[in-house]
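# Pasting the sequence and the predicted coordinates here, then a few questions.
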Amino acid sequence: MSKVMTYGGHFRAISVLGLPLIGGHLAQFAIGLTDTVMLGWYGVEALAAVTLASSYFFVLFLFGAGFGLAVMPMVATAAAEEDETSIRRTTRMGLWLSLIYAAVMMPMLWWSYPIFLALKQDPQVAETASQYLRVAGWGLIPALLVMVLKSYLAALERTQIVLWITVAAAVVNAITNYALIFGNWGAPELGVMGAAIASVVTQIVSLVCVVIYAMRVLPEHSLFQRFWRPDWEMFLSVLRLGVPIGLTTLSEVSLFAMSAIMMGWLGQVPLAAHGIALNLASATFMVHLGLSNAATIRAGNALGRKDRPHLERGAIAVTGMSLVISVLTVILFLAYAEPLISLFMEPDDPQRPEILMIGTGLLAMAALFQLVDGAQVIALGLLRGLQDAKVPMVMAALSYWGVGITSSYYFGFVLGMDGIGVWLGLVLGLACAAVMLMARFWMRSVREVGVPAE
């Protein structure tokens, strides 16, 4: 057996694996950012509606993405064990589960209008958001399949192709948005509906690209050969890991979705400011998420080899890298809040001063939660690599819902702190999750990974 890898070796390995994943997440984020920027130019009401609709869509998407996220550690562990049959079985059943889930969720996207009204949203915003989802909702099917296949490729450390496919999708989205939202290049001016069509086109292009790559470059896995044949044993294995991962992700995303709903209660302008601040915070979160994915893959490999020293040193290295990114982000958000927010608005927008005022305060809160947000997602990545998902699911639910949403409502509406209070609740929920999940990894999960004999 080789000697334990040095911290420098871990930093290099995580960087090689993680940088393309970070780039891929940023490119994926750019797709949503493009929608936000262009719709912000189009009008505040359009931006508010798509902010609401996107929050709703991603609640459903990210729960279903649990199956794709489950594929990542399972394939990484199988790869470390050189078990190519399990790689194929895991990925194929991840695709099955994603298709089934998407079919079940489509009615929730098609009939979203009464749900928005029940959540006390502005009727006009709710109507526009529901119209957007009737088109954009069809993108759920290819989006979930892409999630599974990207996880499969990333677990095999083919992260460069994940990056380039996502970059290509972001370019397609930007071009289609520019044409269909504003009616450029002879296309019809469709506004919000143009953004919805662009979203679906983008997901389909991503799916076609990733399927072609998997079939041509990794034919030995035969992912789509006799695809219709069930494999109930592996189906249940992916289901058992995917559901708690999906629920964990759902509880976190629901925290942010609920914050959007609360901001909607305050009016269109606070909701638009929230959308801008959340997009900026999400951009930096993509860096932590890429590092978290790298942590999942390397922890999964360590589990397959039963190599605890490798796991521990890798965990310390990736946590340190996340901490450095958090500190840099805090400085950026506090020093350049107004220029960053201004990127999302036309200079002559009459509501610009009010959005700037609210958004600057929200961005200060976003700076506050950078440290804990990074720590909690790194802890989740490490735990998923060890296929430890059920207890972290409970911890996450308690943190995000029990602490986060409750605190957001209390500070925002009971104490009358409005948007700042809502975001203070986010900080407390994320901090609670960070402490509990890190404690879970270091005090229990890491100790269950043995060290192989020399």
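The structure has been received and is ready for your questions.
# only C-alpha atoms for contact and neighbour calcs from this point on.
OK.
# tell me what the strand or helix carrying Ser254 is packed against?
Using DSSP states H and E, Ser254 falls within helix 232-266. Counting contacts by 3 or more Cα pairs under 8 Å, 6 or more residues apart in numbering; DSSP states H and E, helix 232-266 is packed against helix 44-80, helix 84-110, helix 268-305, helix 390-397, helix 418-443.
# Quickly find the element holding the closest residue in space to Phe61 that isn't next to it in sequence.
For Phe61, ignoring the flanking residues on the chain, the nearest one in space by Cα to Cα, 6 or more residues apart in numbering is Leu140 at 6.5 Å. Using DSSP H and E, Leu140 maps to helix 140-155.
# hold the first one in mind and look at this next one:
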Amino acid sequence: MADEQTSWWTRTCGGRDVLRVALPLVISTGFFSLMLFVDRLFLFWHSKQAMAAAMPAGMLHWTMVCFPIGVATYANTFVAQYHGAQRPERIGATIGQAAWLGVLVTPLFLLAIPLAPWLFHAAGEEPIVRHYEIVYFRILTLGSGAAVISGAVSTFFTGRGETRIVMLTDVSATLINAVLDYALIFGKFGLP
């Protein structure tokens, strides 16, 4: 029994290899959750209405971007296939097509910005919450195309099993986001 467990852990593509690839992605997801928590915490400290607006605006935004991000990050499968088949010349085209999806959907995302007042008015929130929902949704939407492109580019690393690079990028982004949240939400460092 002990030999079976050891061989499962140490064999090629065994538990150790899976953990080596998966753990950085788990940490990345954890830092993404931490980023959302810090965003909401700072908004709560700023105003309860801003905090109340963050969830519906964020959910509507995620509803809009989740499909394009999912399609773009599906390139991960093809990158892994080409990497495993020793066909690296195919990887760039795959990532390029996924990134082009981000470019192509960006105008559609931007069209949602002027529709935000209508969308949130239909929800019937109190005026101050609706104002914050619109502002937060518009800010999120401005970065939507970049989020799709970022997901596409990350597949270059994740598809080849180099998930630590993605983890370090996500950890850095979370730390930068926390500083920028503080500066922009509370008007620090000379920012409005």
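Cool, the structure landed. Just so it is clear, the model here is predicted, and its values are computed rather than measured.
# And Val105 of structure 2, what's its match in structure 1?
Correspondence of Val105 of structure 2 to structure 1, assessed by TM-score structural alignment: Tyr101.
# Count the residues that sit near its match.
Using other Cα atoms under 10 Å, Tyr101 of structure 1 is surrounded by 20 other residues.
# how near is the spatially most central residue of structure 2 to Ala122 of structure 2?
The residue lying closest to the centre of structure 2 (Cα atoms, centre = their mean) is Ala147, at 6.1 Å. From Ala147 of structure 2 across to Ala122 of structure 2, the span is 27 Å (Cα to Cα, to the nearest Å).
# which one in structure 2 is aligned with Gly183 of structure 1?
In structure 2, Gly183 of structure 1 lands on Gly187 (TM-score structural alignment).
# so the helix holding Ser254 of structure 1 corresponds to what in structure 2?
Under the criterion TM-score structural alignment, helix 232-266 of structure 1 matches nothing in structure 2.
# Buried residues of that helix, list them for me.
By neighbour count with 16 or more other Cα atoms under 10 Å, helix 232-266 of structure 1 contains the buried residues 234-235, 237-239, 241-266.
# what do you get for stretch 8-18 of structure 1?
Across stretch 8-18 of structure 1, burial judged by 16+ other Cα under 10 Å covers 10-11, 14-15, 17-18.
# For Phe11 of structure 1, which non-adjacent residue is spatially closest?
Ala317 (6.1 Å).
# Kindly report the same for Thr10 of structure 2.
Of all residues not flanking Thr10 of structure 2 in the chain, Arg16 sits nearest, at 6.2 Å (Cα to Cα, 6+ apart).
# Check whether the one you found really touches Thr6, as I assumed.
No. Between Arg16 of structure 2 and Thr6 there is no contact under Cα atoms under 8 Å: 10.1 Å.
# related to what we said a few turns ago, the match of Gly183 of structure 1: what's it in contact with?
By Cα atoms under 8 Å, 6 or more residues apart in numbering, the contact set of Gly187 of structure 2 is empty.
# And Thr106 of structure 2, by the same measure?
Neighbouring residues of Thr106 of structure 2 by Cα under 8 Å, 6+ apart: 144-145.
# follow-up on the earlier one: will you turn the buried residues of stretch 8-18 of structure 1 into CSV that also has distance to Ala168 of structure 1 and secondary structure?
CSV is the format used below for those (distance: Cα to Cα, whole Å; DSSP: H, G, I helix; E, B strand; the rest coil):
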residue, distance to Ala168 of structure 1, secondary structure
His10, 30, helix
Phe11, 28, helix
Ile14, 24, helix
Ser15, 22, helix
Leu17, 20, helix
Gly18, 19, helix
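# coming back round to it: now which residue in structure 1 aligns to the residue nearest to Thr10 of structure 2?
By TM-score structural alignment, Arg16 of structure 2 lines up with Arg12 in structure 1.
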